[in-house]
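*Asks:* need coordinates for the below:
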Amino acid sequence: MNWYLEVLKKYAEFNGRASRQEYWFFMLFNILISAFLATIDFFGGSFNVETGVGLLSGLYSVAVLIPGIAVTVRRLHDTDRSGWWLLIPLIPVIGGIVLFIFMVQDSTSGDNQYGSSPK
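*Replies:* Next up is the predicted model:
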């Protein structure tokens, strides 16, 4: 839970580096919270079938959009890549796979152009 809160504290910080642990724990808690809120929306009656989003899960998604982008950019920086690589999923099928591979790769050792190693 600490990693999740650390990402939220760095709400719109796109500079620096984020470790694999920081990124993946944020994503894990993000998925768990989203699933919980979607369940509440479904049983509470605020789930819209046409859009596939409920009130609480929609508000949560908007609230964590910027921190999610920021931690992904910092994670790309940790692998010594520009944050612009975040746009690669715009390429159908292959783009998402490439971004996933970048996210699971180990950090570059030592300092790089984006800062010192978060390890």
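*Asks:* switch to C-alpha atoms for all contacts and neighbour counts from now on
*Replies:* OK.
*Asks:* so who does the residue nearest the centre of the chain touch?
*Replies:* The residue lying closest to the centre of the chain (C-alpha atoms, centre = their mean) is G68, at 3.5 Å. Applying C-alpha atoms under 8 Å, 6 or more residues apart in numbering to G68 gives no contacts.
*Asks:* all the strands of this protein, residue numbers only.
*Replies:* 47-48, 53-54 (DSSP state E).
*Asks:* I'd like these laid out as TSV, including mean neighbour count and distance to G115.
*Replies:* Listed next are the strands of the chain as TSV, based on neighbours: other C-alpha atoms under 10 Å; distance: least, C-alpha to C-alpha, whole Å:
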stretch	mean neighbour count	distance to G115
strand 47-48	16	43
strand 53-54	19	38
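*Asks:* now those as JSON lines including distance to N15?
*Replies:* Formatted as JSON lines, the strands of the chain follow (distance: least, C-alpha to C-alpha, whole Å):
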{"stretch": "strand 47-48", "distance to N15": "36"}
{"stretch": "strand 53-54", "distance to N15": "32"}
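*Asks:* among these, which is nearest W24?
*Replies:* strand 53-54 (23.6 Å; C-alpha to C-alpha).
*Asks:* L86: what's it in contact with?
*Replies:* T72, V73, L76, L99.
*Asks:* grab the longest helix from the protein for me.
*Replies:* helix 20-44 (DSSP state H).
*Asks:* contacts for it?
*Replies:* The contact list for helix 20-44 (C-alpha under 8 Å, 6+ apart) reads 1, 3-4, 7, 47, 53-57, 60-61, 71-72, 75, 103-107.
*Asks:* sequence B follows; please return its structure for comparison with A:
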Amino acid sequence: MRGRASRGEYWWAMLLCLLIEAVVMLVTQAGDAIIWHDASGDGPLSTWVVFIVELVLLVPTVTIGVRRLHDENLNGWWILLPLAFLLAFMVIGAVSISDPNRIMVAGLLVSLLMGAAYLTSQIVLFVLPANPRGSRFDDSRNRQ
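*Replies:* Okay, the predicted model is just below:
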């Protein structure tokens, strides 16, 4: 993947994705409440439609993130760092909740730490200023 994205381009794209997800969640939860009388947000409509929307938005989210990292002169593979923290957060949270007798307190503390690490890595990676050396990621056809 080539090219770069400015801070503004990245954050406006993230805001658009967030708004799309929020609208879809509200509409599908209303649909679940009306059709299946399930206002909990766990009905079939909200579950599947939100899942499909998340999958559709995954590609543009990852591509704009990689382009943002390129603008900071970082390799696009750095996008996996926040995803690793998020995955660890989800796994540890699921294990500690599913078996309360296991590592309940320790699991929740580690889960909270992983969540904080995820948010911190997101902020640090995507708020850094542009680096002129990031032009190495530009498409060679567009260079002058």
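*Asks:* out of everything not next to it in sequence, what's closest to A117 of the second structure?
*Replies:* With C-alpha to C-alpha, 6 or more residues apart in numbering as the criterion, A117 of the second structure has its nearest non-adjacent residue at 6.5 Å, and that residue is F85.
*Asks:* can you pull the contacts of that neighbour?
*Replies:* Residues in contact with F85 of the second structure (C-alpha under 8 Å, 6+ apart) are M114, G115, A117, Y118.
*Asks:* again, but for L76 of the first structure
*Replies:* Contacts of L76 of the first structure by C-alpha under 8 Å, 6+ apart are R17, S82, G83, W85, L86, F102, M103.
*Asks:* please say which position in the second structure it maps to.
*Replies:* Superposed on the second structure with TM-score structural alignment, L76 of the first structure falls opposite L69.
*Asks:* ok, S61 of the first structure next?
*Replies:* In the second structure, S61 of the first structure lands on E54 (TM-score structural alignment).
*Asks:* quick check: the residue with the largest distance to the centre of the first structure vs G54 of the first structure, distance?
*Replies:* Using C-alpha atoms, centre = their mean, the residue of the first structure lying farthest from its centre is G45. It sits 28.0 Å away. Remark: distance between G45 of the first structure and G54 of the first structure (C-alpha to C-alpha, to the nearest Å) = 8 Å.
*Asks:* same question for G110 of the first structure.
*Replies:* 44 Å.
*Asks:* circling back to that earlier point, which residues in the second structure does the longest helix of the first structure align to?
*Replies:* With TM-score structural alignment as the criterion, helix 20-44 of the first structure aligns to 7-31.
*Asks:* mean deviation of the matching stretch from the first structure?
*Replies:* Its matched residues in the first structure lie on average 0.6 Å from stretch 7-31 of the second structure after superposition (mean C-alpha distance after the TM-score superposition for the first structure).
*Asks:* can you list the buried residues in that stretch?
*Replies:* 7, 10-11, 13-14, 17, 21, 24-25, 28-31 (16 or more other C-alpha atoms under 10 Å).
*Asks:* before we move on, what about stretch 54-72 of the first structure?
*Replies:* Neighbour counts over stretch 54-72 of the first structure (16+ other C-alpha under 10 Å) mark 54-58, 60-61, 66-72 as buried.
*Asks:* next: stretch 106-118 of the second structure.
*Replies:* G107, L108, V110, S111, M114, G115, A117, Y118.
*Asks:* now do that stretch: everything it contacts.
*Replies:* For stretch 106-118 of the second structure, the surrounding residues in contact (C-alpha under 8 Å, 6+ apart) are P82, L83, F85, L86, A88, F89, M90, I92, G93, V95, S96.
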